[in-house]
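**Q** how does the following fold in three dimensions:
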Amino acid sequence: MLRTALESIYIFSVIYLVLIYYKLCKNVIFLRRKSKTTIGYKNKKLERAVRAHSNFCETVPFILLISFILYFNNLLFFCVPMLIILIFGRTIHARAISNLNEKLEERRIGMKLTFYSLYLGLAGLIFYISQLIYFSLQASINTTILPQ
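**A** Now for the predicted structure:
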């Protein structure tokens, strides 16, 4: 039951991140059409929209890759909180950077949450690697102690 709940939360988190990406992308397209700009920036609002989209594209794929590795190795207790923290961080950051009257503290909080998500993912990878080492050592000890 708990595993099903965690897997559902994980899947919905990934879907939500895709929707955030889509919204940021649509915002850039809308502002480019509105200002008739194909490349570059003609105004601050477009520049901020592009940076919000770019920052999302620069951080989320790598963290998602780590979460997939953890998910497919049954470490849901790392990847689910990691994605929830990432969602809050990216949402706060995108909202803060897109606003012309930027609240720097919100942007900072968004980046901190993003990095906390990354740290949690790295902790999960270290845990996974330590499990691999432990079980391979245990298997080699069992095969050397018990003759066949």
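**Q** going forward, measure contacts between C-alpha atoms and count neighbours the same way
**A** Fine.
**Q** can you get me a residue count around Arg32?
**A** Arg32 sits with 21 neighbouring residues when counted by other CA atoms under 10 Å.
**Q** for it, give me its contacts.
**A** Residues in contact with Arg32 (CA atoms under 8 Å, 6 or more residues apart in numbering) are Thr38, Leu46.
**Q** what strand or helix carries it?
**A** Element membership for Arg32 (DSSP states H and E) is helix 2-35.
**Q** just how off-centre is that helix within its chain?
**A** 11 Å (CA atoms, centre = their mean, to the nearest Å).
**Q** next, the buried residues of it.
**A** In terms of neighbour count (16 or more other CA atoms under 10 Å), helix 2-35 has its buried residues at 6-7, 9-10, 13-14, 17, 20-21, 24-25, 27-29, 31-32.
**Q** tell me which two in these are the farthest apart.
**A** In the buried residues of helix 2-35, two members sit farther apart than any others by CA to CA. They are Leu6 and Arg32, at 39.1 Å.
**Q** can you point me to the longest helix in this protein?
**A** helix 104-145 (DSSP state H).
**Q** tell me how far that one lies from the chain's centre.
**A** Its chain's average C-alpha position is 15 Å from that of helix 104-145, according to CA atoms, centre = their mean.
**Q** can you check stretch 22-42 too?
**A** The mean C-alpha position of stretch 22-42 is separated from the chain mean by 24 Å, CA atoms, centre = their mean.
**Q** one more, please, to line up against the first structure:
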Amino acid sequence: MITPIYAALLALLFLYLSFRTIGVRRALKVGIGDGGDKALSRAMRVHANFAEYVPLILLLLLMLELQLAGGASLMLHVLGLALVIGRCAHAYGVSQPEEVLYFRKVGMVLTFLVLLVTSLWNLALAVF
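**A** I've put the predicted structure just below:
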């Protein structure tokens, strides 16, 4: 199985983002919302953006893997790795006090590309 590798790596990244957000909250003593703090707002958005995209993409990746029954494993690894790199790049870019737009763009392009490819590939397998 391929998807569990990337699901596990992404789960570890999600934990890191969660603990980082909690750490900023504790340091600022903000329980709800962002308290008007930009660093907390950024940490929250990185965490939320991850939660918005990654579960759906992992589901699409798993459905592909199950439908392909061991075929196209290289492509599945490429998609999984692209998602991990994309999410790391996005998290890094958005988390900086002075946002590094290049990393944010790379992260979102890779994320959208994996979402598009897995969506269209699943659709093609279901229809044709």
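**Q** who does the longest helix of structure 1 touch, helix- and strand-wise?
**A** The contact analysis (3 or more CA pairs under 8 Å, 6 or more residues apart in numbering; DSSP states H and E) places helix 104-145 of structure 1 against helix 44-72, helix 76-98.
**Q** can you do 6 Å?
**A** Contact here means 3 or more CA pairs under 6 Å, 6 or more residues apart in numbering; DSSP states H and E; on that basis helix 104-145 of structure 1 packs against helix 76-98.
**Q** residues contacting the helix it packs on, please?
**A** Residues outside helix 76-98 of structure 1 that contact it (CA atoms under 6 Å, 6 or more residues apart in numbering): 10, 48-49, 52, 67, 102-103, 106-107, 110, 113-114, 117, 124.
**Q** give the buried residues for that helix.
**A** Here helix 76-98 of structure 1 shows 76, 78-98 as buried, counting by 16+ other CA under 10 Å.
**Q** check which helix or strand covers Gly31 of structure 2.
**A** Here Gly31 of structure 2 is assigned to no helix or strand, by DSSP H and E.
**Q** aligned to Ala49 of structure 1, what sits in structure 2?
**A** Matched to structure 2 by TM-score structural alignment, Ala49 of structure 1 sits across from Ala43.
**Q** ok, the nearest residue to that match once chain neighbours are set aside to Val94 of structure 2 distance?
**A** Using CA to CA, 6 or more residues apart in numbering and skipping the chain neighbours, the partner closest in space to Ala43 of structure 2 is Thr21 (5.4 Å). Distance check for Thr21 of structure 2 against Val94 of structure 2: by CA to CA, to the nearest Å, it reads 13 Å.
**Q** and Asn74 of structure 1, helix, strand or coil?
**A** Reducing the assignment at Asn74 of structure 1 to three states with DSSP: H, G, I helix; E, B strand; the rest coil gives coil.
**Q** burial of it, as a residue count?
**A** Using other CA under 10 Å, Asn74 of structure 1 has 14 neighbouring residues.
**Q** list the contacts for it?
**A** By CA under 6 Å, 6+ apart, Asn74 of structure 1 has no neighbours at all.
**Q** the aligned partner of Gly124 of structure 1 in structure 2 and Met75 of structure 2: what is the separation?
**A** Superposed on structure 2 with TM-score structural alignment, Gly124 of structure 1 falls opposite Trp121. Noted for Trp121 of structure 2: a distance of 11 Å to Met75 of structure 2, by CA to CA.
**Q** what secondary structure does Gly40 of structure 1 sit in?
**A** coil.
**Q** need the counterpart of it in structure 2.
**A** By TM-score structural alignment, Gly40 of structure 1 lines up with Gly33.
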